[in-house]
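Enquirer: Sequence and predicted model, in that order:
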Amino acid sequence: IGAQLVLALNHLHDNGVVHRCLNPELASLDWRGRVRITDLSTCKQKGCAFELDVIKRLKYPFIAPEILKGEVYEPASDWWSLGCCLYQMLTGKALLSQHDSIDSLIKDISKDNCKEAIEETGIKSIKEHPFFGGIDWQKLATDESVGTIQMDLSYSIWSAEQTKIEGVLGPDYGAKYANCHIIQHKKTGEEGVMKLVWKAEMRKTNSGWKRVMNERLAWQKVSGHQYTAGLKGFFETEAAYCFVSEHIRDAVSLSVVIKSAPLPTEVVKYLAGQLAIAVNHMHARGVLHRSLSPECIFIEKCGRLRLCDFESAKLCEFSCHPFGDCSYLAPEIIQGKEYGKEADWWAVGVILVEMLLGNTPLDIFCDKRQITDDCDIDTELLLRVTESIPKMLTNIESIGAQNLLKQLLVANPEQRLGFKRNAYNEIKSHQFFKGLLWPKLESPETEL
């Protein structure tokens, strides 16, 4: 594990980047023993100083002394973090756990007689250290079965200086995208859509800046698929974080389309098939959306569905934080329990109900005044809603759709269609999708 982390950090350093806060929470280990650094939100170009208010939000036992003292940091700072990770793996304790607050830690480190814990050293001397004796570095760096580190550190051509604002998105995109701008690259003439996330809003919560980085990483992971909007670039200004995505012309938000509900069953089947492919693609790339709703989905003029918003998405298998519109959240999310991919399939079921009936189950059975902005729904009310779903589904003409939704909208996540590893194949083979040409929908070359 340590050797793989060495290769990962060296890859960052070769690209002129210092991680600054490598710790066990920001890396994952798969069943084959492959290590991945899953969070790059603390990365910065080398040769900068670290702001104290940023330090206090991070895992300070893993931050090098020179960073805590506000000095310029270099790649050697990451080797300190590596040492702390190795120490914790070998002993089960954090190296600096005796400091009960960051203030006392900074005070101790700032003493004149503070001894440097690590010297600036190159990758060669680290590889040659006796601790890594027996490691075949060449094989480790090239053999995928051993655990190659792969991270996308490509930098976009988009920047504030090269961006020209052409206009705003029209009403067909939905109210959620009112502050998104149609832009053009000044040099290449390439068009895109710029989404602004205001830093002032992010500072209101401790996790605001991290959510932006989660969105960026998750969006990068799922880009390049026929049913997702591609992320072209990301940059920041003094006031905002800026996401640049492809401009999907002649598209309309599914939330606008649903105003004409109930939609024909064949149309719902066609859109649901594409949505299932998109959700399966996300899960295959290790991404939970956590907040699927019609506002996240656009329909092109040709009928192609596109997922366009990953604000709540995260690279993880499980989570316990509620995000999004309560009408589409699975019961386990509302109750504050741990949830996984099956929560996204619940949201798919709710979207299907809305396309077929015009409302979500929560909208049908609840007074809007009973639902707060933070999804604080009474447990008894939630139970009544979930128990009423089978009766509500009898209003749907298609027996196949009723059966599919009864399996998707199950309160117990372990009994829900979508809980098993082969959830996507089970959904594809369901009778509701009989006659749907899955190979055609799954092929990226298919013209819809």
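Expert: Thanks, I have the structure now.

Enquirer: C-alpha only now, for contacts and for neighbours.
Expert: OK.

Enquirer: now the strands for this protein?
Expert: Under the criterion DSSP state E, the chain contains strands at 17-18, 27-29, 35-37, 44-45, 163-168, 181-185, 191-198, 231-236, 240-245, 252-253, 287-288, 297-299, 305-307, 314-315.

Enquirer: Could you dump those into CSV and include distance to Met392 and mean neighbour count?
Expert: CSV is the format used below for the strands of the chain (distance: least, CA to CA, whole Å; neighbours: other CA atoms under 10 Å):
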stretch, distance to Met392, mean neighbour count
strand 17-18, 54, 23
strand 27-29, 42, 14
strand 35-37, 45, 21
strand 44-45, 52, 16
strand 163-168, 39, 15
strand 181-185, 40, 20
strand 191-198, 38, 21
strand 231-236, 39, 19
strand 240-245, 38, 21
strand 252-253, 26, 22
strand 287-288, 28, 26
strand 297-299, 25, 25
strand 305-307, 27, 25
strand 314-315, 32, 22
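
Enquirer: Tell me which of those strands lies nearest to Thr386.
Expert: When those are compared by CA to CA, strand 287-288 sits nearest Thr386, at 22.8 Å.

Enquirer: same for the closest one, what does it pack against?
Expert: Contacts defined by 3 or more CA pairs under 8 Å, 6 or more residues apart in numbering; DSSP states H and E place strand 287-288 against helix 208-222, strand 314-315.

Enquirer: next, the one to line up against it:
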Amino acid sequence: MQEIDDENETNTSEENGRPLCSSALKDFDFLRVLGRGSYGKVLLARRKTTDHLYAMKVVRKEDENLIRLQVEKQILEKSLNHPYLVGLHSCIETPTRFFFILDYISGGDLTYHLQQFRIFPEAHVRFYSGEISLAIKFLHEHEILHRDLKLENLLLDADGHIKITDYDLCKAGLKAGEKTNTFCGTLSYLAPEIIRGKSYGFSVDWWNLGTVMFEMMVGEPPYPFADSPKNSDLNTYKVLQSMLEREVHLPHHLSVEARSILKGLLKKEPEVRLGCHPQRGFIDIEEHPFFNNLDWNMMEKKQVPPPFKPSIGTEFGIENFDPEFTNEPVQLTPDDSYFVNSVDEFGL
């Protein structure tokens, strides 16, 4: 899926350069490549002194805005102790890169598991969307708009609980009722207010939740984009217009409750979208009939048993990641292996 970001920020931030501990890249063994994107790559790393596994996100400085990196780091720090958000344990800086040392979530993403299931049973969707909703609520309460909730950013831990990752497009410091206007996100998940070029707030995350739930129950997004490059610009325009003008088609196999919550989350006008009422907000989601049998208090404590437990083999669970990446050789640029400017450590 194509990801877009038109936010233009040219300021840079200044690192304090003061090491907080003696930890460095030499303290880790690098085992596998887990993923790769425009930002850089994610490695599976093992801390030599403890054998603990981490996901190490390697980000090139020249390709990233330093202010955005600082924002991502701050969000990762806040997320460390939330049960359904990937958190930051340490950040290592070299002359050319940042290394974010994150929770390693070995169960793979929901894109991978949906390919195996084709569609998820509604009980699975109720569980996953409940945990996702609590994570969204936490982010919003901490003035963070995610803006890129999608299946590939929704991971399962070894027990089958959700972990949201990838804060590249997050907007921090957004208070309730405030809005921003950056055109960014993943095409199939763009909320109508973003497509129209209007200012928007937390409403877009609830639209994303609706899109994710639809995809889990139907097997494709409500407004899918063709992968073919032929006439791609024209096709993109047509799909975006369809997202603005055409109501979502809800298959008959969905329950009444599922159809109702999807209609509510996929309202084109954010003022009437489920979860967006200025006073009730998240209460409307908690009290929706789709979640009637869900114990929200237990879920907040991570005490609701998952409906599915990923298969974790002897090779660190890498069977749940794309072999296109895991079969790559693990390589670090020579300067990054020896010259560490600073380290911030939170939970190693």
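Expert: Yep, that arrived. Computed from a predicted model, the values in this text were never measured in an experiment.

Enquirer: Packed most tightly, which of the helices and strands packed on strand 287-288 of structure 1 would that be?
Expert: Of those, the one with the most neighbours on average (mean count of other CA atoms under 10 Å) is strand 314-315, at a mean of 22.

Enquirer: ok, the corresponding residue of structure 2 for Leu405 of structure 1 - contacts?
Expert: Aligned against structure 2 by TM-score structural alignment, Leu405 of structure 1 finds its counterpart in Leu262. Counting by CA atoms under 8 Å, 6 or more residues apart in numbering, Leu262 of structure 2 makes contact with 210, 213-214.

Enquirer: how does it look with 6 Å?
Expert: Contacts for Leu262 of structure 2 (CA atoms under 6 Å, 6 or more residues apart in numbering) come out as Gly210.

Enquirer: how near is it to Leu274 of structure 2?
Expert: 9 Å (CA to CA, to the nearest Å).

Enquirer: Ok, Val218 of structure 2 next?
Expert: To Leu274 of structure 2, Val218 of structure 2 is 20 Å away according to CA to CA.

Enquirer: now Glu300 of structure 2
Expert: From Glu300 of structure 2 across to Leu274 of structure 2, the span is 20 Å (CA to CA).

Enquirer: show me the contacts for the spatially most central residue of structure 1.
Expert: Centroid-nearest residue in structure 1: Lys314, 2.4 Å away (criterion: CA atoms, centre = their mean). Neighbour list for Lys314 of structure 1: 214, 218, 287-288 [criterion: CA under 6 Å, 6+ apart].

Enquirer: Which of these remain contacts when I look at structure 2?
Expert: Among these, the contacts conserved in structure 2 (both residues aligned by TM-score structural alignment, their matches' CA atoms under 6 Å) are 287-288.

Enquirer: Mean distance of the longest helix along structure 1 to its aligned residues in structure 2, please.
Expert: In structure 1, with assignment by DSSP state H, the single longest helix is helix 265-284. Helix 265-284 of structure 1, aligned to structure 2 and superposed, deviates on average by 0.9 Å (mean CA distance after the TM-score superposition for structure 1).

Enquirer: ok, and for that helix, which residues are buried?
Expert: Using 16 or more other CA atoms under 10 Å as the test for burial, helix 265-284 of structure 1 gives 265, 268-283.

Enquirer: what angle separates that helix from helix 208-222?
Expert: For helix 265-284 of structure 1 against helix 208-222, the angle by axes from the mean of the first three to the mean of the last three CA atoms, to 10 degrees is 110 degrees.

Enquirer: which helices and strands sit right next to helix 265-284 of structure 1?
Expert: Judged by 3 or more CA pairs under 6 Å, 6 or more residues apart in numbering; DSSP states H and E, helix 265-284 of structure 1 is in contact with no other helix or strand.
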